[in-house]
Structure formats: structure tokens, C-alpha cells
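> Predicted coordinates and the sequence they were generated for:
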Amino acid sequence: MTLDPALFRQAMSRFASGVTVITTLVDGKPYGLTVSAFASLSLDPALALISIDNRSPMRDLLVQAQAFAINILSSDQEALSRHFAGPQKHDWSEIVAGAGHGIAPLLDGALANLECKLYQAVEGGDHTIFIGQIEHVTLRDGSPLLYYRGAYHDLVQR
């Protein structure tokens, strides 16, 4: 029995996730992509993973760069998430970013910036799982941007 892809997508939409923008540099040019498929993997060594669709140009850019940053977005960065999810994602003319340690652009205002060297890339169906070894971390206080059932949400404190 083959699982209906639409049903699988609906099931996954029931999992609330934080929102990240993955950034990298190739030949001095910045690139970014909104990604919700992100998780911590290991404390020793410090590893995190992201999953990128094999059809995305970002897949080949990450292989070429061998480094990336995971920018965990705050609740007031929905527009930034939409920007890097849309067709204009490679337009950086109005993006405020810092250089960090030179691994990849760090988006200003993010709750956390994780600067990673590529540790391993693993094929997984129609995606590639990129495992990054975290080299540097920058933290800020704030509330996370969440994504649930196809829409953005804020964290409600109880």
C-alpha cells in the first residue's frame, strides 16, 4: 500500500514548528531559504540538521559552500520568512544581516544564529539532510515565530 502524499502532508502540518532561514555565501554572494525542517541532533559534537528539497537551488549551493547559518526567527519576522520562501528570496537589497564569523550572513533580530560547517549530507528520498557542526552561536531574547497548519502563529504564554 502506498501512502497518499497529500495525507502525509496534512499529517505533518499538524506538527507546530519554529521557522528558520538558512543562509549561505557562494562566491561572496548571499543566499537564503525559509526552512521549517530543522532539529538539533547532538550535543557532543554540537550538530543540527536541516532538510532541503533536492529541486531547490539551495541544495547545490550548500554543497558548494560547505557552510551555512541557521537563523531561528522571532515572532516579528514573518515578513522575512515570507521573503525567503518566495520568488524574491535571492534579493538581499533590503535585508539587514551581519557577517558573524564569515561562515554565512546572520539575520539581524533572529532569536538565534547558528553558524555551521557542513558535517555531512545524507540523501533522504526527495530531500537532502544537511548536518551542520555548529561553530558559533548568537542568542537574543524574544518570542519564536511558529508555523502550524499552513499559517504563521505566535507563542501564547499560559
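Noted; the coordinates are in hand.

> When you work out contacts or count neighbours from here on, use the C-alpha atoms and nothing else.
Will do.

> just the strands in the chain please.
For the chain, the strands defined by DSSP state E cover 17-18, 20-26, 29-35, 38-42, 47-53, 67-72, 97-98, 106-107, 112-124, 127-139, 145-148, 151-154.

> Of those strands, flag the one that's most buried.
Counting by mean count of other CA atoms under 10 Å, strand 67-72 has the highest mean neighbour count of these, with a mean of 28.

> What is it packed up against?
The helices and strands touching strand 67-72, judged by 3 or more CA pairs under 8 Å, 6 or more residues apart in numbering; DSSP states H and E, are strand 20-26, strand 106-107, strand 112-124.

> try 10 Å
Secondary structure elements in contact with strand 67-72, counted by 3 or more CA pairs under 10 Å, 6 or more residues apart in numbering; DSSP states H and E, are strand 20-26, strand 29-35, strand 47-53, helix 57-65, strand 106-107, strand 112-124, strand 127-139.

> Second structure follows, compare the two:
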Amino acid sequence: MTSVSRMSSSNERQSSPEEQEFREAMSSFPTGVTVVTTFHEGVPYGMTLNALTSVSLDPRLLLVCLSSTSRTSRAVIDRGMFRVNLLAENQAAVSREFARRGADHFADRGCSLDEHHLPELPGTLGSIVCEVDAVHRGGDHKIVIGRVLSCQVRPGSPLLFFSGSYGRCTLVA
């Protein structure tokens, strides 16, 4: 499970053929695109990810996989709360922005802070607010289990990610 970002920096190690093969296999599975946000010690944090799934309805739990080296991962764990923003089909630029490391993702974004003091992105299909329930190590990622506090859903179509590209959902039958 990886974040959507395919960008690399010069100080990242080269992937092995096995890692490339696994990455290619996973990219053949289409996913929705989200941005996880939090606010910790006066600073907003956010990152694009597609590693998200429901875990349980009772209690309501979901999991996200966050890169162990990201500042957002550390902030989510330290703060103990996060928001999953569900991106709409017209938000590929938002996804790309939050996939970049070190950028001021929130500049000119029009985000608001909710009652939990968590950043909410405008124009999304909705969001899920969670309290961190558990954190597990999963290779080079942190598997964060979130206890769902609230959900918001708005009409629209989701942004999809497949084979390294963004797309739209077409329903059949």
C-alpha cells in the first residue's frame, strides 16, 4: 500500500525489481483518492493517500496507511485525531499538491477548521473524522486504525487512481 505520489527525490534508494513488480501489480487495482489532514501544535498537515479501508461497523473503525517518514504521519499519531477528505473527480490537482513533500499544501486552499480543529478541504465528496485507536508498523508505513467520530457525505463522483493516472468512475448496470 502506497501513497499516491509517484515523485521521488535524489536521496531515495532505488527500488528492487521485486518492489517494482509489486508496485505495478498494486497499480492495476483502482482506488479512490483521499487527503488525510490533521492540525497539531498550531500547524496544519496533510497528505494524499489511497491506502484506506473500512475495518468494522461496530465499532466504526477504518484504517489508513501513512508513510513512516512523513511529517503528516507523525502529526496524526501525536495529535491522535485526523480527517479523511474524500476527493471528488475534479480534484486531481488537490491530490497532486498534497502528494508533494515539503509544500505549503494549505495556502490558498480555502480550508476551514471543524469543531475538532481539523482541516476540512472544500469541494470534497465528504469526510470522515477519526480518533486514533491503534498504530501498527507495516514495513515502511504506519497502519493507523481510526475510530470514526463522524461522517459527512455529499453528492458527486469520486476521483479514482489507476495505473499511475487519475480517472473518473463510470458505473455499469
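Perfect, thanks for sending it. Since we're looking at a predicted model, the values are computed, not measured.

> TM-score for these two?
TM-score of the superposed chains, computed with TM-score structural alignment, normalised by the length of the first structure, equals 0.93; 157 aligned residues with a CA RMSD of 1.6 Å.

> start and end residues in the second structure for stretch 137-155 of the first structure, please.
Aligned using TM-score structural alignment, stretch 137-155 of the first structure spans residues 151-169 in the second structure.

> ah, wrong one, I meant stretch 116-124 of the first structure
Residue correspondence for stretch 116-124 of the first structure in the second structure, counting by TM-score structural alignment: residues 130-138.

> what does that stretch contact?
Outside stretch 130-138 of the second structure, the residues that touch it by CA atoms under 10 Å, 6 or more residues apart in numbering are 1, 60-68, 76-84, 116, 142-151.

> just stretch 56-67 of the second structure next, same as before
Contacts of stretch 56-67 of the second structure from elsewhere in the structure, counted by CA under 10 Å, 6+ apart, are 1-3, 36, 47-55, 72-74, 76, 84, 128, 130-150.

> Per the alignment, name the residue of the second structure opposite A97 of the first structure.
With TM-score structural alignment as the criterion, A97 of the first structure matches C111.

> who does the lengthiest helix in the second structure touch, helix- and strand-wise?
Of all the segments assigned as helix in the second structure under DSSP state H, the longest by residue count is helix 17-27. Helices and strands in packing contact with helix 17-27 of the second structure are listed as strand 159-162; criterion 3+ CA pairs under 10 Å, 6+ apart.

> Could you list the residues in contact with the strand it packs on?
The list of residues contacting strand 159-162 of the second structure from outside it, by CA under 10 Å, 6+ apart, reads 4, 26-34, 50, 86-92, 95, 124-125, 166-169.

> mean per-residue distance, that strand to the first structure?
Its aligned residues in the first structure lie a mean 0.1 Å from strand 159-162 of the second structure after superposition (mean CA distance after the TM-score superposition for the first structure).

> my guess is H153 of the first structure meets Q77, correct?
No - proximity of H153 of the first structure to Q77 does not meet the contact threshold set by CA atoms under 10 Å, at 11.2 Å.

> Could you name every residue contacting both of the two?
Common contacts of H153 of the first structure and Q77, defined by CA under 10 Å, 6+ apart, comprise 144-145.

> and T31 of the second structure, what does it touch?
When the contact criterion is CA under 10 Å, 6+ apart, the partners of T31 of the second structure are 4, 49-52, 158-163, 166-167.

> go with 7 Å
Under the criterion of CA atoms under 7 Å, 6 or more residues apart in numbering, the contact partners of T31 of the second structure comprise 50, 160-162.

> what about the residue mapped onto A88 of the second structure from the first structure, distance to H136 of the first structure?
With TM-score structural alignment as the matching criterion, the partner of A88 of the second structure in the first structure is S74. Distance of S74 of the first structure to H136 of the first structure, given as CA to CA, to the nearest Å: 19 Å.

> okay, which residue is most central for the second structure?
The centroid of the second structure falls nearest to L49 when counting by CA atoms, centre = their mean (3.1 Å).

> how much space between that residue and L160 of the second structure?
11 Å.

> got any residues that touch both of those two?
Between them, L49 of the second structure and L160 have V33 as joint contacts when contacts are counted by CA under 7 Å, 6+ apart.

> Show me what the residue nearest to the centre of the second structure lines up with in the first structure.
Looks like L49 of the second structure aligns to V35 there (TM-score structural alignment).

> wouldn't that match be in contact with T20 here?
Yes - with contacts defined as CA atoms under 7 Å, V35 of the first structure counts as touching T20 at a distance of 5.2 Å.

> And E19 of the second structure, what's its match in the first structure?
By TM-score structural alignment, E19 of the second structure lines up with P5.

> what's around its match, how many residues?
The number of residues packed around P5 of the first structure, counting by other CA atoms under 10 Å, is 9.
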